[in-house]
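**Q** Starting from these lines, generate the structure:
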Amino acid sequence: MDLFESQGVNESGIPAFSSQAPLAVRMRPRTVDEVEGQQHLLEQGAPLRRLLQPQGTSSAALSSVILWGPPGTGKTTLAYLVARAGQRFFVELSAVSAGVKDIRDVVAAAKRRIAATGQETVLFVDEVHRFSKSQQDALLPSVENRWITLIAATTENPSFSVISPLLSRSLLLTLHPLGAHDIEVLLERALVDERGLQGKWSLTEMAREALIRLSGADGRKSLTLLEAAVAAASEMDATTVDVEHVEAAANHALVRWDKDQHYDVASAFIKSMRGSDVDAAVHYLARMIEAGEDPRFIARRVMICAAEDVGMAAPEVLSLTVAAAQAVAMIGMPEARILLSEAVIAVATAPKSNAAYQAIDRALADIREGKGGPVPLHLRDAHYSGARQLGHGQEYVYAHDAPHHVAAQQYLPDDLLGRRYYEPTANGNEAMLTKRVQMLRDLLDMR
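**A** The predicted model follows:
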């Protein structure tokens, strides 16, 4: 039975949607070939691909799974496909409204069904992170005994939101955010498919780019915006959806954003952080967020600026930006804007030094010019047989046996003796490093 023949559910418990359902619902993939963006989970031999095989194959003994990923990446769709492929009975619960009694009722019915007909039951729990510990505990016996195949979806890190016993009994599969190409495929399919817009409307290039940006890597959101933009175009008796229609659908003015804007704003963003203008840095951050720039791209720019422009003047800032980038990847938008703002403010207000950046570039320049002779004999590896006979390691002074734990001996190759790469500034933490580096160089020269 086609999922879209009637309103309600079919004989397997899978929702069936009418032509009046929202576009994002009507366009839900009916086969695995229509799924976009999760090929790492769907390649031949992958656990999810096996679960999508017909009942009676090796997939029948596959364990339950937890799908972790941002909104609109296909978690619910994959659950539907698993149930359809194996002709399993499908039950869907939302952790927002379901309780322990609902879980027990589903499990009891699943046990009766498998005893009477042999038909397996797929229990899909959306937003499983909202279940309390006792509610998650109620799932354990049925998962362990395989009375049901649990497919649990979550947008939060399961390591913190799902109890350990349930995690250990399930496969954890991570869904990736959809890329721009994936969103574009979804939009083009919806425009022409008989379940969708049936070729009655087209998109201008600017409207397509705006929809992709505004979707924020969320497939469902992209189709919802497309449907609203088509409605706006229809009210104006237009059959071509332009950026103005998308703007009306999004209910706010779009930031004009093309390739030049992308590079220009990103450049101004980095230069504002480097120049310690915190207000300008936050402004350009807001422009990128509003334009739909990938928050992971923004986080990478902030990390690079922390390493290149703050450096050893405030080395703790790099750790903060790395933590922010990891949190952005786990949380996603819109909450990620707060983490990005904190990281940007930390970089913009920190003391600045590019001394570490210049140090490695100076060293690389020497290497590329052919400088850097043989490693001094006393520094060479002396752990293999015959090394001592070659003079390796002889007269090497172990640093911890020397005064101040600094061994005054030659470290650089002969042709680079006296070369200085790292020149710390007087800014922030480097003010102390300046004195220490000079002290260390004085000790090393006492030979």
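
**Q** Going by C-alpha atoms from here, please, whenever you check contacts or count neighbours.
**A** Fine.

**Q** So Leu211 sits against Val246, correct?
**A** Yes: counting by CA atoms under 8 Å, Val246 is a contact partner of Leu211 at 7.0 Å.

**Q** overlap in contacts of those two?
**A** When contacts are counted by CA atoms under 8 Å, 6 or more residues apart in numbering, Leu211 and Val246 have Leu225, Leu226 as shared neighbours.

**Q** Going along the chain, name the helices of the stretch 101-250 of the chain.
**A** Assigned by DSSP state H, counting those that start in this stretch, the stretch 101-250 of the chain shows helices spanning 133-137, 140-144, 158-161, 164-168, 180-192, 205-215, 219-235, 243-250.

**Q** Go through the shortest one and flag the buried ones.
**A** Residues of helix 158-161 classed as buried under the neighbour-count rule (16 or more other CA atoms under 10 Å) are Pro158, Ser161.

**Q** mind putting the helices of the stretch 101-250 of the chain in CSV, distance to Val106 included?
**A** Supplementary listing: these in CSV, determined by distance: least, CA to CA, whole Å:
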stretch, distance to Val106
helix 133-137, 13
helix 140-144, 10
helix 158-161, 23
helix 164-168, 17
helix 180-192, 34
helix 205-215, 35
helix 219-235, 28
helix 243-250, 39
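
**Q** Let's see this one next, to set against the first:
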Amino acid sequence: MQPLADRLRPATLDDIVGQKHILGEGKPLRKIIESNKIPNLIFYGPSGVGKTTLATYIAKKTNMTFKKLNGTTASTSDLKDIFKELDGFAGLNGVLLYLDEIQYFNKKQQQTLLEYIENGKITLIASTTENPYFYVYNAILSRSTVFEFKPVPYEEVEKAVRRAFSILADENGISVEIDDKTVKTISVACGGDVRKAMNSAELSFLATDTVDGVKTITEETAKDLTQRSAMRYDREGDEHYDILSAYQKSMRGSDANAALHYLARLLIAGDLISACRRLMVCACEDVGLAYPNLIPIVKCCVDIAMSVGLPEARIPLADAVIMVCNAPKSNSGEMAIDKAMADIKAGNVGSIPRQLQNTHYDGEDNQNKGQHYLYPHDYDHHYVVQQYLPDILKNRQYYTYGDNKNEQAFKAYWDKIKP
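**A** Model (predicted):
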């Protein structure tokens, strides 16, 4: 049987749930579709948010011959089979090629499309869950208009869920009773993925007994069948890096609630390693010298987490995340090493000063024989003025004291001692 999501394909643009930022009244993509003059398009966004649905609708509205390929399974020969049909009956009104997951097509495969989309024999609508500016060949991008699709708000998903139960009831000749709370449970749990919501609705329908011609869908059944379905996570995809980015930026921004939210998303996905690694980086990069004692504390929490594993690992990691969020912040250490590395990459290296070298051989022509290293512990306050940087960098300053209490205490100490 055809999947429920396919049986629910909308008849009008207003039937499409979500994407009001591009499909609402007066919005750009809606105007393009209503003009019946469809350019080459790239739909970018997570799965289950209407990309295929809209492409199918466009093909029907424009009376073009609809061809669909998936980048994960299609080959160059599949494209050539479509090209052979262009001069026949199928090509009379033009061919709309919907290429799903275009990011899996290599450069050569994408290039084979150029001739046909340039002469107008093929109108390309490509979709991708990854950033097209990273994965789609530039020549295709320059001939296409990119529209970003976003996760569908649960209020919009609710419309599709109610419609799904209505169709299921009609198809089976029975009645369905479902309260608003249960509809919301299914809609929220899908995480903005309408296809997931449709699957959950159908499973809930199938898992409910019919009593006197009525199926009463309970919230308990809905919860059992939708648990964890809101998680979008692909360790190789944009979503993975978006979560990690939000995780560290929330800690850097001292927002414990947000940081814990993203930590939870990583842990529920089972990505303990990424959660630990980014936490340690943040302790060093964003807290750093403002509270250096936190670094070994975080490392200890990470060691405990890795030792006990999930689900218990969530506890030491939550403690560490909260500490990082509440700690004073300083990135002076990171800025200092970045400046030093920039000099090295630019070729500003120079010879190591003679007094710092491990051993030194003096030739007969050297009038100033000897290492001449000054041992700081032989002087007051264990400090003596001495050149440490190479000559070409001897006045370079990489490190600037942060404005936090800890680094300012260091500064006050050395201001008294250093000339």
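
**Q** rewinding a little: closest one to Ala110 of structure 1 among the helices of the stretch 101-250 of structure 1?
**A** Nearest to Ala110 of structure 1 among the helices of the stretch 101-250 of structure 1 is helix 140-144 (9.3 Å), distances taken as CA to CA.

**Q** hang on, the earlier thing: ok, which of the helices of the stretch 101-250 of structure 1 comes nearest Glu290 of structure 1?
**A** Nearest of the helices of the stretch 101-250 of structure 1 to Glu290 of structure 1, taken as CA to CA: helix 205-215 at 8.3 Å.

**Q** Which neighbouring elements make contact with the closest one?
**A** helix 180-192, helix 219-235, helix 243-250 (3 or more CA pairs under 8 Å, 6 or more residues apart in numbering; DSSP states H and E).

**Q** Map Arg169 of structure 1 across to structure 2 for me.
**A** Following TM-score structural alignment, the counterpart assigned to Arg169 of structure 1 within structure 2 is Arg143.

**Q** Quickly note the distance from the counterpart of Glu227 of structure 1 in structure 2 to Ser229 of structure 2.
**A** In structure 2, the residue paired with Glu227 of structure 1 is Glu202, using TM-score structural alignment. In this view, Glu202 of structure 2 and Ser229 of structure 2 are 14 Å apart by CA to CA, to the nearest Å.

**Q** so who does Ala268 of structure 1 touch?
**A** The contact partners of Ala268 of structure 1, by CA under 8 Å, 6+ apart, come to Ala281, Tyr284.

**Q** Pull up the aligned stretch in structure 2 for stretch 68-78 of structure 1.
**A** Residue span in structure 2 matched to stretch 68-78 of structure 1, by TM-score structural alignment: 44-54.

**Q** cool, stretch 322-332 of structure 1 as well?
**A** Under TM-score structural alignment, stretch 322-332 of structure 1 has no counterpart anywhere in structure 2.

**Q** between the helices of the stretch 101-250 of structure 1, which gets nearest to Arg287 of structure 1?
**A** Counting by CA to CA, Arg287 of structure 1 lies closest to helix 205-215 out of these; the figure is 12.6 Å.
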